[in-house]
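> Let me see the structure of the following:
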Amino acid sequence: MTPIVPPGPERAPLAIEAIRDVERRALAELDAAVTPAEVHDVAVRHVKEFVDALTHQTIAARQVAASIAEREDDARRRERVLAHLAADSRDESVPLGIALTRSGWTRRLVGADGAIVRAEGRVTTVGEVPGDEGVSAVLEWVGSRDEEVVVAHDMAVTAPGIAASLPGVLAVLGIALPDGQALVWLRHQPPATWSERDVDDAVALRGHLVEALYLRGRKEVRATEALQRSLLPGEMPAVDGWHLQARYDAAGAGLVGGDWYDALLLPTGKVALVVGDVTGHGLQAAATMGQLRNTLRAALMTTQDIAAAAERLCEIAALTLPGEVATVVVALLDPATGQVEHVSLGHPPLLVVGPRGEATWGPRADAPPLGIAAERPPAVRLDVPDGGALVLYSDGLVERRGESIRVGLSRLERAFRAGSAADVDDVVRSTRDPGSADDATLLVLRRG
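Below is the predicted model of the structure:
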């Protein structure tokens, strides 16, 4: 009896060979048959074998076709799910974590019982997931593996320490994303083994998510840049006998920080100059900068005492912006006399430049940075000589990694050796670290 041929595309040639074998044996036995009875017996027996083999071949062919159709259906299903997830990830009106968990597509892609997403500063879950401790543990574990795709078929064997915080979880499949972000799938029920296709789909989705995060990041950068531009002075106030110039240079790699400058002509005829630097980068830093700038403007407009204005800024920031830290310097110029009164909240010292390039650092007027302590800063006076200049700047202009700030301050002094008329763009180029991860601001007030 010819054995039944197992199903599968690779088995089809074997089934055909079984039929041919029946044919070869039948012909050989017919050649050996002598009597009509022997011929009849051979013919009947092999016709039955041929019919059986043909039946098995037909069954095998149908099973092969069904197997192929099932694989094709599964491939189309996975492609459809992947397409939905790629489209959802590009919906920038929704946080990425919510976009990936608000429907069942993420779990359905690899047949998971639960999924965890850490993206854009938040953690989002869907399905069966452990408690907060377990969620944090598995996210940190995936992020620490230094692999783009992490596959664990048996967590008790692969990471027993992590498995202890994941009750009921048998297997983990994770994809690491830029900046510590990640997507993790969990399986609670056997079979827990991730298939090769599961892993391939995870890799494909990772490519879509990396692109989506880049596009979302560019949108935030554009929003931050637009906000920052809207908060910087459109033009400098015109002051008889004085000339104002300012430059802002964003950080490398497209980062936008919290630097700002301002020049405000007050009702008294005096001019208020401000340079500030909020800790951090991105939209949050720019938004904080905007609130501080507007609060300080209002305070300067309502009081002639810049120490009181700075104190008011600290008090309001402590109430409305808890946890935010910034350095600020405020200088109040009397254009008629050249006298400047200034206060500093943890900011680098002012630089006074003489007409022939002699440079001296203004008196210290230090108080703690804004956000560290809300106290009234001391005010200090200085004079800008005829033909001289007053230079305000942020630390991004003078600081370089691995270098003392004193070296950067000396570099700024040398940039003005040609005199107060030194070109501001040349000053920025000669003092700024082009690879700095901090933004830089320069504000120069020239007399005469």
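> rest of the way, CA atoms for contacts and neighbours
Noted.
> The closest residue to Leu443 other than its chain neighbours in helix, strand or coil?
Distances taken as CA to CA, 6 or more residues apart in numbering place Ala246 nearest to Leu443, at 4.3 Å, with adjacent residues excluded. Secondary structure state of Ala246, per DSSP: H, G, I helix; E, B strand; the rest coil, is strand.
> How many residues are close by Ala246?
The number of residues packed near Ala246 is 20, by other CA atoms under 10 Å.
> what does Val427 give?
Val427 has 19 nearby residues by other CA under 10 Å.
> excluding its backbone neighbours, what's nearest it?
Setting aside the residues directly before and after it, Val427 is nearest to Ala415 in space (CA to CA, 6+ apart), at 5.5 Å.
> Now do the contacts for that neighbour.
Contacts here follow CA atoms under 8 Å, 6 or more residues apart in numbering; on that basis Ala415 touches Ala422, Asp426, Val427, Ser430, Thr431.
> are any of those buried, and which?
Of the members of the contacts of Ala415, the ones counted as buried by neighbours, 16 or more other CA atoms under 10 Å, are Val427, Ser430, Thr431.
> Three-state assignment for Ala308, please.
Following three-state DSSP, Ala308 is assigned to helix.
> next up, for comparison:
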Amino acid sequence: MHTSRHAQPRRTSQAARRSRTSDGGPRGGDFCVVVALPDGRTGVGIGDVAGHGAPVAGLMVRLRAAMRAEAAGGTAPAVLLQRLGALLGALDPDAMATAAYAVVDPATRTAVHASAGHLPFVCAAGGGAWVVQAPVGPPLGVCDDIRHEEQVTALPEGATLLACTDGLVERRGEDLDAGVQRLCRAVRDHAAADVADHVDAVFATLAPGSSDDVTLVGVRPAAPAGRWSLRLGAAPTRVGSPWQR
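Here you go, the predicted structure:
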């Protein structure tokens, strides 16, 4: 007897990212990656090398390439950050950077994530937006052999997971929590059916007020479809309550 097996449709993820350097040049200290993993998950990472100028841009390029390679290889978030920290220490013992990385699984609607001194991820769903509370380890380059802690976060149906660099929220003379609350409102008020539209609207609202490098990235696990797809915006990073450092 001949039997046939129908492949189960994979769930899809949409992603979009926007960035701008402080001087309008091609490279700054911010970086982000979005990587389609073979099993249908999405790796999304973001980082910010402290400082400005050509040396910082050079470190950014190396860290971004390393993050993309580690993500594509399926490296777990905590291990990925540990390896990035070791690389930064080898490249420049005096340099420092923040970074965060998450693996989003559309099949289970979960995100496994870890942070090295970076702003937390933001989750938007159901007309609201909130900080994804999680442990935050030391920045890259601060200590040797850091063991970062991972957390698993459930994502509501239709949720968007976003991350940004501090240039999007920090303003001179203002407490950072005020900037995080402003991000919260923008993420909530500019929710859209398309991830690229959502990211574009939030970026257009907040980026003009910054004189720093700015990066924003968003990923949304979508409904089942016939094949896995990843959509990126044409261009090219916690919101709610006080967050942990």
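> how close does the alignment partner in the first structure of Ala186 of the second structure get to Arg247 of the first structure?
Under the alignment by TM-score structural alignment, Ala186 of the second structure pairs with Ala415 in the first structure. Taking CA to CA, to the nearest Å as the criterion, Ala415 of the first structure is separated from Arg247 of the first structure by 15 Å.
> try Val42 of the first structure
Between Val42 of the first structure and Arg247 of the first structure the computed distance is 103 Å (CA to CA).
> of the two, who's got more company?
Each of Val42 of the first structure and Arg247 has its neighbours counted (other CA under 10 Å); Val42 has more, 19 against 15.
> so how many other residues sit close to Thr108 of the second structure?
With neighbours defined by other CA under 10 Å, the count for Thr108 of the second structure comes to 12.
> again, but for Pro434 of the first structure
By the measure other CA under 10 Å, the count of residues near Pro434 of the first structure is 16.
> residues in contact with it?
Counting by CA under 8 Å, 6+ apart, Pro434 of the first structure makes contact with Gly252.
> Thr441 of the first structure maps to what in the second structure?
Structural alignment places Thr441 of the first structure opposite Thr215 in the second structure (criterion: TM-score structural alignment).
> surely that match meets Thr165?
Yes - taking contacts as CA atoms under 8 Å, Thr215 of the second structure lies within contact range of Thr165: 5.5 Å.
> Kindly indicate whether Val340 of the first structure is helix, strand or coil.
Following three-state DSSP, the label given to Val340 of the first structure is strand.
> Tell me which residue of the second structure lines up with it.
Counting by TM-score structural alignment, which is the criterion used here, Val340 of the first structure corresponds to Ala111 in the second structure.
> Under a three-state scheme, what state does the closest residue to that match other than its chain neighbours occupy?
If the residues on either side of it in the chain are set aside, Ala111 of the second structure comes closest to Val104, at 4.4 Å by CA to CA, 6+ apart. Using three-state DSSP, the structure places Val104 of the second structure in strand.
> what about Val104 of the second structure, distance to Ala36 of the second structure?
Val104 of the second structure sits at a distance of 10 Å from Ala36 of the second structure (criterion: CA to CA).
> any shared contact partners between the two?
With CA under 8 Å, 6+ apart, Val104 of the second structure and Ala36 have common neighbours Thr42, Gly43.
> of these two, who's got more company?
For Val104 of the second structure versus Ala36, neighbours defined as other CA under 10 Å are more numerous around Val104 (27 against 17).
> Now the top strand by length along the first structure on the second structure. Mean distance?
For the first structure, the strand reaching the highest residue count under DSSP state E is reported as strand 271-281. Once fitted to the second structure, strand 271-281 of the first structure is off its aligned match by 0.9 Å on average (mean CA distance after the TM-score superposition for the first structure).
> tilt between the longest helix along the second structure and strand 42-49?
In terms of residue count, the longest helix belonging to the second structure (DSSP state H) is helix 54-72. Here helix 54-72 of the second structure points in a direction 160 degrees away from that of strand 42-49 (axes from the mean of the first three to the mean of the last three CA atoms, to 10 degrees).
> which residues sit against helix 54-72 of the second structure?
Helix 54-72 of the second structure is touched from outside by 27-37, 43, 45, 48-50, 80, 84, 87-88, 91, with contacts defined as CA under 8 Å, 6+ apart.
> which of those residues count as buried?
Buried subset of the contacts of helix 54-72 of the second structure (neighbour count, 16+ other CA under 10 Å): 27-37, 43, 45, 48-50, 80, 84, 87-88.
> Just the residues you listed: which are in strands?
Helix and strand membership here follows DSSP E; of those, those in strands are Asp30, Phe31, Cys32, Val33, Val34, Val35, Ala36, Gly43, Gly45, Asp48, Val49.
> out of those, what pair is the most spread apart?
Longest distance between any two of those is 24.3 Å, between Ala36 and Val49; criterion CA to CA.
> can you put the contacts of Ala415 of the first structure in TSV and add distance to Pro36 of the first structure and secondary structure?
Converted to TSV, the contacts of Ala415 of the first structure look like this (distance: CA to CA, whole Å; DSSP: H, G, I helix; E, B strand; the rest coil):
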residue	distance to Pro36 of the first structure	secondary structure
Ala422	121	coil
Asp426	113	helix
Val427	114	helix
Ser430	111	helix
Thr431	111	helix
